[in-house]
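Asker: model this:
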Amino acid sequence: MNAAPRPAADPHPADDRRPAADPHPATDPLARERAHLAASRAALRAMREDVESLDIRDVTANWVNAEVLQGQIDERIKALADLAHTPLFFGRLDFLHAPGAEQAEGGEGEQFYIGRRHVHDADGDPMVIDWRAPVSQPFYRASKKDPMDVALRRRFGYTGGDLTAYEDEDLTDAAGAEQTSRLLQQEIERPRVGPMRDIVATIQPEQDEIVRGGLAGSVCVQGGPGTGKTAVGLHRVAYLLYAHRERLARTGTLVIGPNRSFLHYIEQVLPALGELEVRQATVDDLVAHVEVRGTDDAAAALVKGDARMAEVLRRALRSHVTPPTEAVVVVRGSRRWRVPAYELDDIVRELLERGMRYGAAREALPQRIAHAVLVQMERSGEAPDDRVQDAVARNAAVKAAVKAIWPQVDPAKLVHRLLSDADFLAAHAEGVLTAEEQKAVLWAKPARTPKSTKWSAADAVLIDEAADLVSRTHSLGHVVLDEAQDLSPMQYRAVGRRCTTGSVTVLGDLAQGTTPWATRSWAEALAHLGKDDAVVEELTAGFRVPRDVIAYASRLLPHIAPGLAPVTSVRENPGAFSVRPVASAADVVAACAEALRHEGSIGLIAADARVPALAEALAEAGMAYLSPGEETTADSRLTLVPASLAKGLEYDYVVLDEPAAVVDGEPDERTGLRRLYVALTRAVSGLTVCHASPLPPQLA
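Answerer: As a prediction, the model looks like this:
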């Protein structure tokens, strides 16, 4: 953060003594900026009214075109909405000279207001520049060492939607010391409760480099708690849509999150930036070929999620191809054309060796047989054309041969047979899975048909793999994959199929992996995605978690992710932090009551097994509480959170019950310590750790 306040223009708080409507606005910078904000909002309102007044009755040929065009107009109106409590612009750049040709809006000494979207006046002149435009880049990257031709950078402070303060940074003073912007620090430390908001006003240089990376390149962002990796991924999508709108409109974009609660938490970020067309889904949504009603134990899920299952499925699918034993005889008129079995076998072998998808090869087989017939026709003096070849490919004898040699395969039925037929699994898992692993994935009591099967989430991923082996999965232009550290190799492959011809932004933290198959290294994960060439970036500056809290949680890093650098909090406020011995659940309830004296939300996080006892203690004390996912209100600010559901959630204040129990609640110590690391880093303003048992030695 490279900003030093100018003494002549210190930040002016919301209750400053300057009048909101100065009778001489030319002499009052804050009044001038408020006037520009009012004029910009009026211009945005006029832009929206222009779209609303469009009459399409005479420009559409039919009702279908009218519906499509009206839908586009409605989306444009939504994109031009003026959010009352969201600042229309948050900064200003004063250039020394005219920007370059690629920034043609500018002139010498011109000022540019940087905001969430472009706003222009009635003459088409810009009043607010989109933060993604090239001319806006110096707002995030300019410094005294490299001012990027900027003379002055101004930041604005808001209360609600009202402009209440400003702060200037003179970038022409190369000898001056770099200082932290007070307004920037206030924005960073603003409580993070409620749905996730954009960080467009506080994007840092290292984040901006990732956000503005090219569409062709894939990137993996390793970031600890509170480093803004999710926000960076979402802003990257918004930037790519701005820079490559036509291409991505054709190929599509997708944001993948770990669960529905997480997607609900982030769903307002892109609309606030004017992007309404980005689809959001979970991995389970992507592979929803069957209804998931069952579960796997850890051993079965671990094997089903292993990338080796892809080879087992490939072998099982190819086993349906039967080498031909009889010739194909095609009758056309008075002539009979015979394709011998050995020639059919050569055709089948060639298709198999090409590595084509099963379905594509099956579609090619009748054309290859027909071509062999046409060669015989030409040798006999006939001159057949493509229509003859197509007719031969549709011949009943050819169809019968294709059905016998290369039958259709249903992906769900293939997986059903693999997991229910021990002999079939053994035949195709030989040399790939051990006998113990085969036993782990076999169903004890298989259903008779796929329709009656209680499929698990891991089974659905296997079916998706099989479906892709049969027919290619549609590829998108760009995919953002968040909380990636908890995906299995087979889930990575499922995501990778959705961006084979596009790029991907992977977001995650190896230290927060809590599944049995948690990612061990990003190189391994990127290989499963099919993006070995992706660049790995690491974010280590923390913006959400208070300094003392993240320092305490980072004691676990050498034990759970020894290769990772600890997060360094950039927040000036160290946050409220305490570790206190307790004698009973009543003492934990008392800690919650103490936390409720502060404003904001409170999270009581505990090992899953201890939740019922704590719920009873809260009830006895007459303290109402919510479950994870329920909205906090003025009367209900306390949420009781099982540790297994804490990932991705945030609370102003957290009371963490019995860290040792959180660790003991997992199948192994490493996973338990990672679960504890997640629980310790959910606090935005303060953390109280309560324990009756000794703390885990790793926290000493």
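Asker: going forward, measure contacts between C-alpha atoms and count neighbours the same way
Answerer: OK.
Asker: The stretch 601-700 of the chain: helices as residue ranges?
Answerer: Under the criterion DSSP state H, counting those that start in this stretch, the stretch 601-700 of the chain contains helices at 611-620, 659-664, 669-680.
Asker: Show me what the first one is packed against.
Answerer: Put plainly, it is helix 611-620. Judged by 3 or more CA pairs under 8 Å, 6 or more residues apart in numbering; DSSP states H and E, the packing partners of helix 611-620 are helix 585-595, strand 638-642.
Asker: Following up with a second sequence; could you model it the same way so I can compare the two?
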Amino acid sequence: MSEREPEWLVEQQRVDEVVEQVERRIEALELETSDAHSEMVDIRKNFWDDVTVNFEDSAEMAETFASLKQQAEILSERERTHRHAARQLRTLRKLRSSPYFGRIDFLENGETAADQVYLGIASLRDKADENYLIYDWRAPIASLYYDYPPGPAELQTPSGRIEGELRLKRQFVIREGEIVSLFDTGVTIGDKLLQEVLGRHSDAQMRSIVGTIQREQNRIIRNERSRLLLVQGAAGSGKTSAALQRVAYLLYRFRGTLSADQIVLFSPNPMFNSYVSTVLPELGEENMQQTTFQDYLAARLGHSFKLENPYAQLEYALRAELEPGYESRMSGIRYKATMGFVRLIDGYLGVLGGEGIVFRDVRFREEVLVAGEAIGAYFYGLDRTIAVPNRMRLTAEWLLGQLKERQKAALKEDWVDAAVDLLDKETYLKAYQTIRRQNRKFKDESFDDYDRERELLGQYVVMEAVKPVRARIKRLTFVDVRSTFLKLFLDSDMAARAASQAGIELPEHWEAICKDTIDRLLVKRMAYEDATPFLYVVERLRGFQTNTSVRHVLIDEAQDYTAFQFAYLQRLFPFSRITALGDLNQSIQAHADTGESTGFTALASLYAAEETETIVLKQSYRSTRPIVEFTSMLIPGGSEIEPFNRDGDKPTLTVAADADALEGMIGERLRQLASQGNRTIAVICKTASQSRAVYEALRDGVPLRLVESETSTFEPGVVVIPSYLAKGVEFDAVLVYDASGSPSGYGKETDRRLFYTVCTRAMHELHLFALGSAGPFLKGPVEAYFEQAQQAADMQTNS
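Answerer: As a prediction, the model looks like this:
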């Protein structure tokens, strides 16, 4: 510190002054929140004492409701004030420990003195409320810190472009109010700060590192222009972190017009939701809506079908190669992921506009009210220039009219009298109140006339019998979507006409695909590859249930989505801006080798070029340089990935003669890694079944946890996890179980991306284990990038 001691002391003095102001505000806010909490408790406790309650006449009742409304509004306002103050208090407590992370000195052209700007996670004004002591990292001026080295710089503001010179860019590491590190840098973010941040052990949640945002990441965060923002980034390039910070920026930039519940994040699995759940609260913002695409499918289809999830589909693709029907199923998975299948379904829907929709009978008390054939005749008798969903609604209105006539006729039928005789006292009173409410002219009548009483109770009985039928008609359940969808696969002529209308050819294995699809749907099993196309047909026939309130949709691991899923999401969120993040080298789903179905290609085709922006992130920050150099050798084009210059050990390869030896070596390595202070360690297996077997073999010797597709929380410690569930998260150390070329390892070319994805989960250490011999991806030039460790004794010696 000696050379820079004067500067250091000046900066520390400023930190002390800022922390002092923060502490004063914390004291005031703690008192305010305490008072507000006490006031809320008093209001709740004495709520009814302060309300004038009188139900004797209408005027008094109106006064009662007004009094209730006033008390509720007072309580709501106090709760809102308390929440706001509590949120401010949480932010101030963070500022007390680390008030800011950066400083820039910017001299605007034409000015004589440079502005000093300090950047932190939130803004803070001085006690006179005149000047900013700290600027929020999301403020427009913060772009100078992220986008420019010292020298000429410009800033785009709502009032226009400002040009000038960045005289100084300084970075701090401040802990508990003390400056730990201070350095000036000539690049966007200094290596020293990144080294310090990235060298830490991993946590159970993703960290928010707003002080280390890079220029390309800043472009993602602050993009306001694009309808579709595509982010293609190497493993560990900070895609997800930038996306979450983008949400925080949007909530800051559009404060008052955009709320967290108008933003939706589609994540790869429930555990990932837990992993990223703390980022926005750390930045003082509420979490957006978080879900998975599978959860959405289950909500829509789970009550009608036994729905396969994407991990079950992937498990099948990875380990069922020798089962009968494997090739036809895989052909179907790949074809149904493509834009070709989207076009085929659109062609089929075009055909259905003229004929072919299957309608169910509408029944009332086990009798056919209107036969399905009659419904079809009415529907196709309507003007065919009217859109299909509108014709469905007109058909529903016609059916409701038929039901109304049947309702009138039912009043004179014997079953009604029988049902009236069976009414109990409670139902009788309910019927009486219902009839009075719905028939004002009978409001002052009493049931003192037997015939009148019988008539009114009969009306109630029939009305209750009709109610579920009316509800089903309004929901358009008279459309048999399953049979209509199946017809495409059952009727070769219909399929040919659909293909002709779409201007495409049916795929080579169409007959096998059809048989495979029919066999499942006839027993109400819904394969993952069929779920979205089926829902798409449902919505196109009945009318899309669009979500117009959501304004931003973020899709993580977008490379694993199919063309159909993107087409569906576009219709589901027609007014939303889309941010899609992914890495084509981590495409691991069963359809991943279908070029036409690759997420970005399919998604980009749905939006105009002028509405779309693509940002490519090439630098990888997660792993040490030796790990990135090794993983880059595993994939085509890996040389374009730029490793961040963080030292570490080369990955190791340990070959075992048999499964017992392999598990013994892994157990020993786990104990060694835990003793070295690693907080998150993963044994990554290829499949879920392999993970369960390894977990059972290791659990007695090492404290560990099995992660399955239903696991909803990400916790520190040692985990055994299938390859596909590890996507999107990171670990201090990764042990790859069986990197051999055997069926249980990674031997086929289709395993390449999966193997790459597994290895790129490691932050600090990567250890590969192989049963018998190393797999094909570990042969050739890549051998120079890892160390051979043949004996378990080597590990014991090293430890």
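Asker: hang on, the earlier thing: using TSV, lay out the helices and strands packed on helix 611-620 of the first structure together with mean neighbour count and distance to A466 of the first structure.
Answerer: Shown next, in TSV, are these (neighbours: other CA atoms under 10 Å; distance: least, CA to CA, whole Å):
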stretch	mean neighbour count	distance to A466 of the first structure
helix 585-595	19	50
strand 638-642	22	36
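Asker: For I605 of the first structure, find the nearest of these.
Answerer: strand 638-642 (4.7 Å; CA to CA).
Asker: Who are the contact partners of K686 of the second structure?
Answerer: P722, S723, Y724, Y737, S744, G745 (CA atoms under 8 Å, 6 or more residues apart in numbering).
Asker: Which residue is the nearest non-sequential neighbour of the equivalent of it over in the first structure?
Answerer: In the first structure, the residue matched to K686 of the second structure (TM-score structural alignment) is A607. For A607 of the first structure, ignoring the flanking residues on the chain, the nearest one in space by CA to CA, 6 or more residues apart in numbering is V662 at 4.5 Å.
Asker: State the distance from P574 of the first structure to P659 of the first structure.
Answerer: Look at P574 of the first structure and P659 of the first structure: by CA to CA, to the nearest Å, they are 22 Å apart.
Asker: In terms of neighbours, single out the busier of those two.
Answerer: P659 (29 against 17; other CA atoms under 10 Å).
Asker: could the helices and strands packed on helix 611-620 of the first structure be laid out in JSON lines, adding distance to S456 of the first structure?
Answerer: Converted to JSON lines, those look like this (distance: least, CA to CA, whole Å):
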{"stretch": "helix 585-595", "distance to S456 of the first structure": "37"}
{"stretch": "strand 638-642", "distance to S456 of the first structure": "23"}
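Asker: of all these, which lies closest to K445 of the first structure?
Answerer: Nearest to K445 of the first structure among those is strand 638-642; the distance by CA to CA comes to 32.1 Å.
Asker: Quick one: the residues in the second structure that that closest one pairs up with.
Answerer: Taking TM-score structural alignment, strand 638-642 of the first structure hits residues 718-722 over in the second structure.
Asker: ok, average deviation of the matching stretch from the first structure?
Answerer: Compared with the first structure after fitting, stretch 718-722 of the second structure deviates on average by 2.1 Å (mean CA distance after the TM-score superposition for the first structure).
Asker: For that stretch, which outside residues touch it?
Answerer: Residues contacting stretch 718-722 of the second structure (CA under 8 Å, 6+ apart): 670, 680-688, 690-691, 694-695, 703-708.
Asker: hmm, which of those residues are the buried ones?
Answerer: 670, 680-688, 690-691, 694-695, 704-708 (16 or more other CA atoms under 10 Å).
Asker: What is the neighbour count of H97 of the first structure?
Answerer: H97 of the first structure: 14 surrounding residues under other CA under 10 Å.
Asker: Give me the neighbour count for the closest residue to it other than its chain neighbours.
Answerer: Setting aside the residues directly before and after it, H97 of the first structure is nearest to E108 in space (CA to CA, 6+ apart), at 4.5 Å. By the criterion of other CA under 10 Å, E108 of the first structure has 11 neighbours.
Asker: what's the answer for L88 of the first structure, then?
Answerer: 25.
Asker: quick one: it from A467 of the first structure, how far?
Answerer: Counting by CA to CA - L88 of the first structure and A467 of the first structure are separated by 47 Å.
Asker: What of L313 of the first structure?
Answerer: 10 Å.
Asker: And for R57 of the first structure?
Answerer: 45 Å.
Asker: what does G226 of the first structure give?
Answerer: G226 of the first structure is 38 Å from A467 of the first structure, by CA to CA.
Asker: Comparing those two, which shows the higher neighbour count?
Answerer: When G226 of the first structure and A467 are compared for neighbours, G226 comes out ahead with 25 against 22, by other CA under 10 Å.
Asker: for the most centrally placed residue in the second structure, what are its contacts?
Answerer: By CA atoms, centre = their mean, the second structure has its centre lying nearest to F266, at 2.0 Å. By CA under 8 Å, 6+ apart, the residues touching F266 of the second structure are Q290, T291, T292, F293, V553, L554, I555, D556.
Asker: just R319 of the second structure next, same as before
Answerer: Per CA under 8 Å, 6+ apart, neighbours of R319 of the second structure: P743, S744.
Asker: Show me what it aligns to in the first structure.
Answerer: Using TM-score structural alignment, R319 of the second structure pairs with nothing in the first structure.
Asker: One more: T750 of the second structure?
Answerer: Under TM-score structural alignment, T750 of the second structure pairs with T671 in the first structure.
Asker: can you check V736 of the second structure too?
Answerer: Checking TM-score structural alignment: V736 of the second structure goes with L656.
Asker: Then S267 of the second structure?
Answerer: Using TM-score structural alignment, S267 of the second structure lines up with G257 in the first structure.
Asker: Give me the contacts around the lengthiest strand in the second structure.
Answerer: Ranked by residue count under DSSP state E, the longest strand found in the second structure is strand 160-175. Strand 160-175 of the second structure is contacted from outside by 97-109, 114, 144-145, 148-156, 179-186, 190, 193, using CA under 8 Å, 6+ apart.
Asker: which residue ranges form the strands in the stretch 51-200 of the second structure?
Answerer: Under the criterion DSSP state E, counting those that start in this stretch, strands of the stretch 51-200 of the second structure are mapped to 102-108, 115-120, 124-125, 132-136, 151-157, 160-175, 178-184.
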